[in-house]
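> Return atomic coordinates for the entry below.
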Amino acid sequence: MYEAIEYLRKDYIVERLCAVLGVSKSGYYAYRNRPKSPPSKEEIEKVEKVRKEFFKQKGTFGSKRIAKELKANGTIINHKKVAKIMAESNLRAVVRRKKSTKVTKEQSAGYVYENGLNRQFDALLPNQKWVTDKTEISIDNQKFYISSLMDLYNREVIGFEVSTSPNTDLIRETIQNARKKRKLKSLENVLIHSDQGSVYRSFEYHKLMKQLKFTPSMSRKANCWDNAVIESFFSQLKTEFPHFYPNTTAGTIERNLRKYIRYNKKRIQKKLGYVSPSKFYSQFKKAV
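The predicted structure is shown next:
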């Protein structure tokens, strides 16, 4: 909840946000003063053991059974800790569901996916939780569509594309470029969260999900708070970009936007312990 407040406080009064989300103002400010630090080597080892056991059991074990299995093999870990690691790693045990032939209104309008992110805007490791969205900006009476993808681990924009058409090709390029930047063969076990825009509900996006093996997640209908981090990024971009590049034209917008993105990767963030997204990621790579 505090993450949502942090990224919407530029547009709303903090007291109001706290009241709506049912949290105390003092709790929120205490959260703000806690800098994020890279996980310890022991934490990383536990995550890897939980993930290894989950896949060893073909996704049929829940947190309690995984905790017992690890204990039997010499690793003591509470089942609640296992459950937290599974949630942050987008690991869900297989559950048998009742068959149904009914078609909901949402399904008839396209693919609508479960909100797997559920406003949990922190990630223990890179490439666990990515958030994405698109927006539009007008220059010289021409509309340009911007698609961005951010890794919640270090708040780095790892996918960014500009187009004159808000089609699936724009989204595909954004995701593929993020995959290449992180040097991933596939996106298996990566959760990608979006809103319920038509391109994300499309058959083409569904095919891309099957091809790259990522886990799709969607905000509830007309609920921007479910994707607050990327929404806030676009809000900041629209506020700052005209001041950074006041003479932008239709011919220079893409170049200038990419300069702005590079600047943001080097901008220090309090949430990351006053280091930049790029440096925070580099610290993780050195630690492992």
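
> make it CA atoms for all contacts and neighbour counts henceforth
Fine.

> And the helix or strand harbouring Glu45, what does it pack against?
Under the assignment given by DSSP states H and E, the secondary-structure element containing Glu45 is helix 41-56. In terms of contacts (3 or more C-alpha pairs under 8 Å, 6 or more residues apart in numbering; DSSP states H and E), helix 41-56 is packed against helix 63-72, helix 79-88.

> what's in contact with the last one?
Contacts to helix 79-88, defined as C-alpha atoms under 8 Å, 6 or more residues apart in numbering, come from residues 47, 50-51, 62-64, 66-67, 92, 122-124, 128-129.

> Here is the second sequence; please produce its structure so I can put it next to the first one:
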Amino acid sequence: MRNKYPQEFKDEAVRQVIEKGYGVCDVAKRLGITDKSLYNWVAKAKKSPAKNDELDEIKRLKAELKRVTEERDILKEGRSVLCKRVKERYAFIKSRLNKWKVTRMCSVLNVHRSGFYAWLNEPESPRAIENQQLLREIKEAFIESGGVYGSPRITSQLKRNGTHVGENRVARLMRVAKLKANLGYKRRYFKSTSPSTISSNHVQQQFVVAEPDNTWVTDITYIKTYEGWLYLAVVVDLFSRKAIGWSMQPTMKREIVIKAILMAVWRRQPKSNVIVHSDQGSQYTSDDYQAFLKTNNLTSSMSRRGHCLDNAVAESFFHSLKTERVKRKIYATRNEAKADLFDYIEVFYNRVRLHSHLGHQSPEEYEIRYKSAN
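Take a look at the predicted model:
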């Protein structure tokens, strides 16, 4: 294997640096790759002058969009205090110091910045000061999670950061600050007893395994954009719930699942046979897909037809993805959707998101601790 990372992975990693403005070292650290590799990928991507002009225009438009969006959001959240006393507007600004810039909030709410800072320096009770500090930490954890953590996970995150506090207090402060985790969609499950004629079900809803690269699960979902559908295939290791392979394509042909499995094989380099569990979709029953599994010492396993619970972990991953990142969102382009999904999978889900199944650890942290103990 000459190249550990497929081109699709490289392209999305470069987008984090060029389009989103993250530092090379920061992105490399979060993705678990070397700084040198990412520098080379970025340098290669910047060689095209036409692409540079396009990226500059994209940056300018994004900055303008960010400004207009912030002003809109400030007005939306602050409309209840627009006609109230100045001190109430100050209180609104204070409660959102970690969300927007003071200058912008003062401008939108028509108050003076110097007056706000003078009010801010008035003495407060020790308890109120402590609550403010705690609320700032809560908001930081909430924002870093993308707005998906409720009070239990926020409490766990604070304890990991060295702040020991009760969940009831965290829940009360979140309620006062109107911080509410994204709620999931209700899903109806339909059971069937029709087994696969291609591969047996080797998993049998036993989703707890003792070591990595024993069993992988895979599935496909779709994301809406104004250019049309973007299809996402993902491969998840049951051991750590880590997304180890993925592919994003404009069509749902069999190549999408093969590329996702190929990424997983490249990244994990399994030393022994691995069970790969899927549904009975045409992509997974295709001759090309089945031949790829056999060539790479992978054993095919399939759910009963129409029985979503047989592949519940993959379903759960997509459920988290859509409720925590994609909910009520329509991307302008497929590339925009790819960049955001890449950020969710590789930066947030694998390396940051606390997973309740793992004892409130991220998949990456869970695997590192397993390796150090073995």
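
> Switch the helices and strands packed on helix 41-56 of structure 1 over to TSV; also include mean neighbour count.
Converted to TSV, those look like this (neighbours: other C-alpha atoms under 10 Å):
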stretch	mean neighbour count
helix 63-72	17
helix 79-88	18
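
> sorry, back to before: who wins for neighbours among the contacts of helix 79-88 of structure 1?
Ranked by the number of neighbours (other C-alpha atoms under 10 Å), the contacts of helix 79-88 of structure 1 place Lys129 first, at 27 neighbours.

> Distance check, it against Ile261 of structure 1.
As judged by C-alpha to C-alpha, to the nearest Å, Lys129 of structure 1 and Ile261 of structure 1 stand 20 Å apart.

> looking at structure 2, where would I find the counterpart of stretch 83-98 of structure 1?
Per TM-score structural alignment, stretch 83-98 of structure 1 has no counterpart in structure 2.

> any idea where the strands of structure 2 begin and end?
Listed in chain order, the strands of structure 2 (DSSP state E) span residues 215-225, 228-237, 242-249, 274-278, 298-302.

> ok now do Ser240 of structure 2, which residues does it touch?
Counting by C-alpha under 8 Å, 6+ apart, Ser240 of structure 2 makes contact with Pro212, Leu358, Pro363, Glu364, Tyr366, Glu367.

> try 7 Å this time
For Ser240 of structure 2, the residues meeting the contact criterion (C-alpha atoms under 7 Å, 6 or more residues apart in numbering) are Pro363, Tyr366, Glu367.

> Please produce TSV containing those, extended by neighbour count.
Converted to TSV, the contacts of Ser240 of structure 2 look like this (neighbours: other C-alpha under 10 Å):
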residue	neighbour count
Pro363	23
Tyr366	20
Glu367	18
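
> which ones among the residues you listed are found in helices?
Assignment to helices by DSSP state H places the following of the contacts of Ser240 of structure 2 there: Pro363, Tyr366, Glu367.

> What lines up with the second one in structure 1?
In structure 1, the residue equivalent to Tyr366 of structure 2 is Phe280, according to TM-score structural alignment.

> what sits against that match?
With C-alpha under 7 Å, 6+ apart, Phe280 of structure 1 has these contacts: Asn154, Leu272.

> before we move on, the earlier item: nearest to Lys183 of structure 1, out of the helices and strands packed on helix 41-56 of structure 1?
Evaluated with C-alpha to C-alpha, the helices and strands packed on helix 41-56 of structure 1 place helix 79-88 nearest to Lys183 of structure 1, the distance being 20.9 Å.

> Give me the angle between the closest one and strand 129-139.
30 degrees (axes from the mean of the first three to the mean of the last three C-alpha atoms, to 10 degrees).

> Where do the helices of the stretch 101-250 of structure 1 begin and end?
105-108, 168-181, 198-201, 203-212, 228-244 (DSSP state H, counting those that start in this stretch).

> what's the angle from the second one to helix 203-212?
Between the axes of helix 168-181 of structure 1 and helix 203-212, defined by the same axes, to 10 degrees, the angle is 20 degrees.

> with structure 2 superposed, average distance for helix 168-181 of structure 1?
In the superposition against structure 2, helix 168-181 of structure 1 averages 1.1 Å from its aligned positions (mean C-alpha distance after the TM-score superposition for structure 1).

> Show me which parts of that helix are buried, residue by residue.
Thr168, Leu170, Ile171, Arg172, Glu173, Thr174, Ile175, Gln176, Asn177, Ala178, Arg179 (16 or more other C-alpha atoms under 10 Å).

> before we move on, what about the first one?
When burial is assessed from 16+ other C-alpha under 10 Å, helix 105-108 of structure 1 yields no buried residues.

> what distance separates that helix from the middle of the whole chain?
25 Å (C-alpha atoms, centre = their mean, to the nearest Å).

> now for it, which elements pack on it?
When contacts are defined as 3 or more C-alpha pairs under 7 Å, 6 or more residues apart in numbering; DSSP states H and E, helix 105-108 of structure 1 packs onto no helix or strand at all.

> can you list contacts of that helix?
Looking at what lies outside helix 105-108 of structure 1 - C-alpha under 7 Å, 6+ apart - the contacts are Val112.

> cool, and the second one?
With C-alpha under 7 Å, 6+ apart as the test, helix 168-181 of structure 1 has contacts from Ser147, Ser148, Leu149, Ile158, Gly159, Phe160, Glu161, Ser163, Val199, Glu204, Tyr205.

> Ok, the longest one next?
Contact with helix 228-244 of structure 1 is made by Ala4, Tyr7, Leu8, Val131, Thr132, Asp133, as judged by C-alpha under 7 Å, 6+ apart.

> What is the equivalent residue in structure 2 for the fifth one?
Using TM-score structural alignment as the criterion, the counterpart of Thr132 of structure 1 in structure 2 is Thr218.

> how near is its match to Leu238 of structure 2?
Taking C-alpha to C-alpha as the criterion, Thr218 of structure 2 is separated from Leu238 of structure 2 by 10 Å.

> and what of Tyr39 of structure 2?
Looking at Tyr39 of structure 2 against Leu238 of structure 2, where the rule is C-alpha to C-alpha, the gap reads 33 Å.
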